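Asks: sequence isn't available, so here's the structure alone:
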């Protein structure tokens, strides 16, 4: 996409990235952010930044922040020791949705996984997001497994 750059998030991007939560009704319902959570988010950001298997990324359109996602590389012993790429928290700022930014971010992430030698790229998506599911299917993802979560 013309004018789009993807880079690792910096500490000064954290408010933008976490602000994308309040820009999404489904996310707001499960991910409220108060002063206490902000400290945990900063701690998580520092852990991601320090680990070469995890990246928090920011997409900029013509130099302005437009979206974000997290990309993780997961080693495994299954499938002959194959690595997996995990894409999480894909968000585009609401005024910029529908311009191809999300697709460009996903294609960039998929290519990074390919370059790292990953066997596959996986993600999860909330059942309340049928439009997102169509988006991922259009990119070639298949709903091949059922996902389960246990809140602790």
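Replies: Nice, I can see it. None of the values given here were measured: they were computed from a predicted structure. Numbering: from 1, shown residues only.
Asks: make it CA atoms for all contacts and neighbour counts henceforth
Replies: Fine.
Asks: please name the residues that touch the nearest residue to residue 58 once chain neighbours are set aside.
Replies: Distances taken as C-alpha to C-alpha, 6 or more residues apart in numbering place residue 68 nearest to residue 58, at 4.4 Å, with adjacent residues excluded. With contact set as C-alpha atoms under 8 Å, 6 or more residues apart in numbering, residue 68 has these partners: 17, 56-59, 89-92.
Asks: 10 Å instead?
Replies: Residues in contact with residue 68 (C-alpha atoms under 10 Å, 6 or more residues apart in numbering) are 6-9, 13, 16-18, 20, 56-60, 88-93, 101-102, 105.
Asks: comparison target, given below:
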């Protein structure tokens, strides 16, 4: 299988990341892998923000997984810092290999290293397989989430 490297994303990773984001029914509606023009400026905003950690998993020079870890300082919970894991994706060829677990374990360890007291994530209500996956990794479905399109 080769050695796995989990590292910060670089601009050259954008096509592979966007392809993974688009490779499911929900992502196919939201992403545009054939037009990468909106992703460059978004990547630059992430790269300039020290609380954003866009991460890729690479094996044998190929990007095979990604996630975004956001660190949020706060006043609640006695001033606790928390992290949010978002946009977890594993390349179709790697699903079932344990890579998703490795990415989440990396994000939890990185959150601890960054002084976070809580790590949270959201998952679309339709992603029931993902819900079971996160529960196996020790996450609990503790809140109801809401979104509003702007």
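Replies: Happy to help now that I have it. Bear in mind the structure is a predicted one, so any value in this text is a computation, not a measurement.
Asks: sec struct for the residue nearest to residue 58 of structure 1, please.
Replies: Classification of residue 68 of structure 1 by DSSP: H, G, I helix; E, B strand; the rest coil places it in strand.
Asks: that one pairs with which position in structure 2?
Replies: With TM-score structural alignment as the criterion, residue 68 of structure 1 lines up with residue 66 in structure 2.
Asks: and what of residue 98 of structure 1?
Replies: If you follow residue 98 of structure 1 across to structure 2 using TM-score structural alignment, you land on residue 96.
Asks: residue 129 is in contact with its match, correct?
Replies: No - assessed by C-alpha atoms under 10 Å, residue 96 of structure 2 is found out of contact with residue 129, at 11.8 Å.
Asks: which residues of structure 1 fall in strands?
Replies: Ranges of strands in structure 1, per DSSP state E, are 4-8, 54-61, 64-74, 83-92, 118-123.
Asks: tell me which residues touch the residue sitting nearest the centre point of structure 1, please.
Replies: With distances taken as C-alpha atoms, centre = their mean, residue 69 lies nearest the centre of structure 1, 2.7 Å away. Residues near residue 69 of structure 1 by C-alpha under 10 Å, 6+ apart: 6, 8-9, 17, 55-59, 87-92, 102, 105-106, 109.
Asks: the longest helix seen in structure 2 packs against which elements?
Replies: For structure 2, the longest helix by residue count, based on DSSP state H, is helix 99-113. Applying 3 or more C-alpha pairs under 10 Å, 6 or more residues apart in numbering; DSSP states H and E, one finds that helix 99-113 of structure 2 contacts strand 4-8, strand 52-59, strand 62-72, strand 82-90, strand 118-121, helix 128-136.
Asks: can you redo these as TSV with distance to residue 30 of structure 2?
Replies: As requested, these are exported to TSV (distance: least, C-alpha to C-alpha, whole Å):
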stretch	distance to residue 30 of structure 2
strand 4-8	23
strand 52-59	19
strand 62-72	17
strand 82-90	12
strand 118-121	19
helix 128-136	19
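Asks: coming back round to it: export the strands of structure 1 as TSV, with columns for distance to residue 149 of structure 1.
Replies: As requested, the strands of structure 1 are exported to TSV (distance: least, C-alpha to C-alpha, whole Å):
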stretch	distance to residue 149 of structure 1
strand 4-8	28
strand 54-61	21
strand 64-74	18
strand 83-92	14
strand 118-123	13
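Asks: what's the closest of those strands to residue 30 of structure 1?
Replies: In this view, those are compared for proximity to residue 30 of structure 1 by C-alpha to C-alpha, and strand 83-92 is the closest at 13.0 Å.
Asks: that closest one vs structure 2, average distance?
Replies: With mean C-alpha distance after the TM-score superposition for structure 1, strand 83-92 of structure 1 departs from structure 2 by a mean of 0.4 Å once superposed.
Asks: counterpart of residue 113 of structure 2 in structure 1?
Replies: Aligned counterpart of residue 113 of structure 2 in structure 1: residue 115 (TM-score structural alignment).
Asks: got it, and residue 123 of structure 2?
Replies: Matched across to structure 1, residue 123 of structure 2 falls on residue 125, judged by TM-score structural alignment.
Asks: who's in contact with that match?
Replies: Per C-alpha under 10 Å, 6+ apart, neighbours of residue 125 of structure 1: 88-90, 132-133, 136, 143, 147.
Asks: now do the buried residues in the longest helix of structure 2.
Replies: 99-100, 103-104, 107-108, 111-112 (16 or more other C-alpha atoms under 10 Å).
Asks: that's all I had, so thanks and see you.
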